[in-house]
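A.B. asks: build me a structure from this.
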Amino acid sequence: MNTFVIGDIHGGLKALQQVLERANISQNDKLIFLGDYVDGWSDTANLIDFLIDLKTKQDCIFMMGNHEEMVLKWLKGEEDNELWRFHGGQSTVDIYEKVSEERKEKHISFLSELEEYHIDENDRLFIHAGFTNLKGVYFEFFKGMFWWDRTLWETAMALDKNIQEDDFRYPSRFKLYSEIFIGHTPTTRFNETTPINFANVWNIDTGAAFKGKLTIMNVETKDFWQSDSLPDLYPNEKGRNI
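C.D. replies: Down below sits the predicted model:
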């Protein structure tokens, strides 16, 4: 069995199907999804159906992302806001106008059961965005940091590559886990189209919400596979607003 981690998808079911095929994924493999399945391309509802079915066939772990948090509140009638709609939410609203109530309830159930984070047997942390508490995720006071924080990634990028872990300047958060896998901040913001690694933090979000590609990575070997660019897969759509 191999373990693979998948970056932010944002409704791009075609991209997910491509990377699963290109990575030659079998039902014996473990799949860890870092969140942001919704808000973007037109297959959001179909993607959720696909993920629900996939979980019945193999070992899958699904993280909560900031977009799931917002969509779940909207689906439950708790919150609606213009900023969310501008950043991909409107596409989700349009999609769910055509979704039956029964199907919608299944999606609400799926989204309600998403994980805040996952720590595997090798002390690797999988989380959508990051965390801020110096003692780790168990001690995070505001759980929303798990799907909104960017300070973990910013700290990793700013870290001097010559600083070793035993240096007093080395960030305490990085010492808590053997590796940390995140999404949330597209690598395309830094003119990179592939996963980026700083210290022990791996960013797997390669901009599938915008003009980038979806990435799946083997967590042991760091081999990765990518889909076609999402605008090529959905040529008549715009994806998320930047």
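A.B. asks: alpha carbons only for contacts and neighbour counts from here, please
C.D. replies: OK.
A.B. asks: list the residues that contact the closest residue to Val5 other than its chain neighbours.
C.D. replies: Spatial nearest neighbour of Val5, chain neighbours left out: Ile32 (4.7 Å); criterion: C-alpha to C-alpha, 6 or more residues apart in numbering. Going by C-alpha atoms under 8 Å, 6 or more residues apart in numbering, Ile32 touches Thr3, Phe4, Val5, Ile6, Cys60, Ile61, Phe62, Met63, Phe126.
A.B. asks: just confirm Ile32 is within a strand.
C.D. replies: Yes - under DSSP: H, G, I helix; E, B strand; the rest coil, Ile32 falls within a strand.
A.B. asks: and the gap between it and Ala23?
C.D. replies: Shown here: Ile32 relative to Ala23, a distance of 14 Å by C-alpha to C-alpha, to the nearest Å.
A.B. asks: kindly report the same for Tyr37.
C.D. replies: To Ala23, Tyr37 is 19 Å away according to C-alpha to C-alpha.
A.B. asks: more crowded one of these two?
C.D. replies: Per other C-alpha atoms under 10 Å, whichever of Tyr37 and Ala23 has more neighbours is Tyr37, with 30 against 17.
A.B. asks: and for the spatially closest residue to that one that is not a sequence neighbour, the neighbour number?
C.D. replies: Nearest residue to Tyr37, sequence neighbours excluded (C-alpha to C-alpha, 6+ apart): His10, at 4.6 Å. Look at His10: counted by other C-alpha under 10 Å, it has 30 neighbours.
A.B. asks: if I pick His10, what's in contact with it?
C.D. replies: The contact partners of His10, by C-alpha under 8 Å, 6+ apart, come to Asp36, Tyr37, Val38, Asp39, Gly40, Trp41, Thr44, Ala208, Ala209.
A.B. asks: which two of the residues you listed have the greatest separation?
C.D. replies: Across those, no pair lies farther apart than Thr44 and Ala208, at 13.0 Å, counting by C-alpha to C-alpha.
A.B. asks: could you also give me the structure for this next sequence, so I can compare it with the first?
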Amino acid sequence: MGKLFAIGDIHGCNKELELLLTRLPFKDSDTILFLGDYIDRGKDSKGVVNTILNLAKKYNVITLMGNHEQMFLDFFYDKNTLEAGAFLFNGGTTTLSSYCSELGNFEFPKNHLDFFNNLKLFHETDDYFFVHAGLPELPLEEIKQRPLIFLEQFLWVREDFLKSNYQWNKTIIHGHTPILDATLDNQKINLDTGCVYDGKLSAIELPEKILYSVPKINEEATGPEIPGRRRSVRYSIVLPITIDLGEGQAFFETINFSDHGMLIYTITSIELAFTANQIIRGIIGSTKSQAYFTGRIKRVEKKATGSFLAIEFIQRPACINPI
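C.D. replies: Next comes the predicted model:
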């Protein structure tokens, strides 16, 4: 029986992935398992997927779903949702940039969409259970019988799982929560060492529990600039906007949104006095995903249907609780 190599969160860091793969001593009989979060934040999400697909042509490769792949699918199938907004605010614009054609369109190859749509929620061996984020405090057999019920824990959980002393009778190998160095104990092994945050990309060889890592190669990831054009891509997406008025709030919705600004219209019935060049601050989104922004009003239009503001970001949206 061959060995198994598990790899932590990649987040678009394809050069680091390629370098790490050259250092892993896997053979034809071995298995390479990825713990999810292949995309977002880093510069080359498309390259990461290509690297994994090419690897799968030669070796036994297992790919798990991460929360960022779930957010991508939410965005891809319905852009007018808060979940789609969560994708954009959590590094999704760099993923879109990597899939941007010379004409400014986002082109997702069929084999890449198949990749995203066929990711596994978990994998297990005799001694190990692999999942992106973590597990509920329940026996593994019960979890496996009703996996969709526990999707939130598989993809999103942090503190409840990390602090748990529950005995699952197998070592849980996961990522999702970035740390400085991979943890090694008999209960949990965390392989997310924050490569995209100037940390490392890490892997483990099993059953020997040998750790491998490569450092971040510093490159600036930018938003999706269209080749040959000066302006960034605008997404037609409806998101709630709350603007701080000092002694109150005004409520808007987006008409479109880009990495550099947005066009919004008021859903507040009272008359609002906004002027060009005015600096405003507020929150984009609600409930699960919210992002602070600071912007300058570039244009104000008042129509019978309400006030429209064209806003240029001074401080790009930053998630209140990054995910």
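A.B. asks: quick revisit: now for the contacts of Ile32 of structure 1, which pair is the farthest apart?
C.D. replies: Thr3 and Met63 (15.0 Å).
A.B. asks: compare the two (neighbour count), which wins?
C.D. replies: Met63 (23 against 17).
A.B. asks: I figured that one hits Ile127, correct?
C.D. replies: Yes - assessed by C-alpha atoms under 8 Å, Met63 of structure 1 is found in contact with Ile127 at 6.6 Å.
A.B. asks: give me the common contacts of those two.
C.D. replies: Common contact partners of Met63 of structure 1 and Ile127 (C-alpha under 8 Å, 6+ apart): Leu34, Glu116, Tyr117, His118.
A.B. asks: Gly35 of structure 1 matches what in structure 2?
C.D. replies: In structure 2, the residue matched to Gly35 of structure 1 (TM-score structural alignment) is Gly36.
A.B. asks: quick check: closest non-adjacent residue to its match.
C.D. replies: Gly36 of structure 2 sits nearest to Gly66 (C-alpha to C-alpha, 6+ apart), 4.1 Å away.
A.B. asks: which residues in the stretch 201-323 of structure 2 form strands?
C.D. replies: Taking DSSP state E, counting those that start in this stretch, the strands of the stretch 201-323 of structure 2 run over residues 210-215, 234-235, 240-244, 249-258, 261-266, 279-286, 289-303, 306-319.
A.B. asks: select, out of these, the one closest to Phe87 of structure 2.
C.D. replies: Using C-alpha to C-alpha, the strands of the stretch 201-323 of structure 2 put strand 289-303 closest to Phe87 of structure 2, at 9.1 Å.
A.B. asks: which residues does the residue nearest the centre of structure 2 contact?
C.D. replies: The centroid of structure 2 falls nearest to His68 when counting by C-alpha atoms, centre = their mean (3.2 Å). His68 of structure 2 sits next to Asp37, Tyr38, Ile39, Asp40, Phe87 when contact means C-alpha under 8 Å, 6+ apart.
A.B. asks: counterpart of it in structure 1?
C.D. replies: So, by TM-score structural alignment, His68 of structure 2 is matched to His67.
A.B. asks: the helix or strand containing that match vs structure 2, average distance?
C.D. replies: Secondary structure from DSSP states H and E places His67 of structure 1 in helix 66-75. Average distance, helix 66-75 of structure 1 versus aligned residues of structure 2 after superposition (mean C-alpha distance after the TM-score superposition for structure 1): 1.1 Å.
A.B. asks: what lies in contact with stretch 139-150 of structure 1?
C.D. replies: With contact meaning C-alpha under 8 Å, 6+ apart, stretch 139-150 of structure 1 is reached by 64-66, 116-117, 127-133, 184-185.
A.B. asks: again, but for stretch 81-88 of structure 1
C.D. replies: Asp39, Gly40, Met70, Gln90, Ser91, Gly239, Arg240, Asn241, Ile242.
A.B. asks: just checking, the second one touches Tyr234?
C.D. replies: Meaning Gly40 of structure 1. No - if you go by C-alpha under 8 Å, Gly40 of structure 1 and Tyr234 don't touch, sitting 10.7 Å apart.
A.B. asks: and these two? Which one has more around it.
C.D. replies: Gly40 (27 against 16).
A.B. asks: and the more buried one, how far from Asn218 of structure 1?
C.D. replies: 25 Å.
A.B. asks: could you do Met145 of structure 1 as well?
C.D. replies: 26 Å.
A.B. asks: can you check Gly239 of structure 1 too?
C.D. replies: In terms of C-alpha to C-alpha, Gly239 of structure 1 sits 27 Å off from Asn218 of structure 1.
A.B. asks: between the two, who's got more neighbours?
C.D. replies: Using other C-alpha under 10 Å, the more surrounded residue of Gly239 of structure 1 and Asn218 is Gly239, with 24 against 17.
A.B. asks: OK, contacts around that one?
C.D. replies: Neighbours of Gly239 of structure 1 in contact, by C-alpha under 8 Å, 6+ apart: Gly40, Trp41, Gly88, Ala209, Phe210, Pro231.
A.B. asks: and the furthest pair within the residues you listed?
C.D. replies: Gly88 and Pro231 (14.7 Å).
A.B. asks: neighbour count winner among the two?
C.D. replies: Neighbours were tallied for Gly88 of structure 1 and for Pro231 using other C-alpha under 10 Å; the higher tally belongs to Gly88 (23 against 19).
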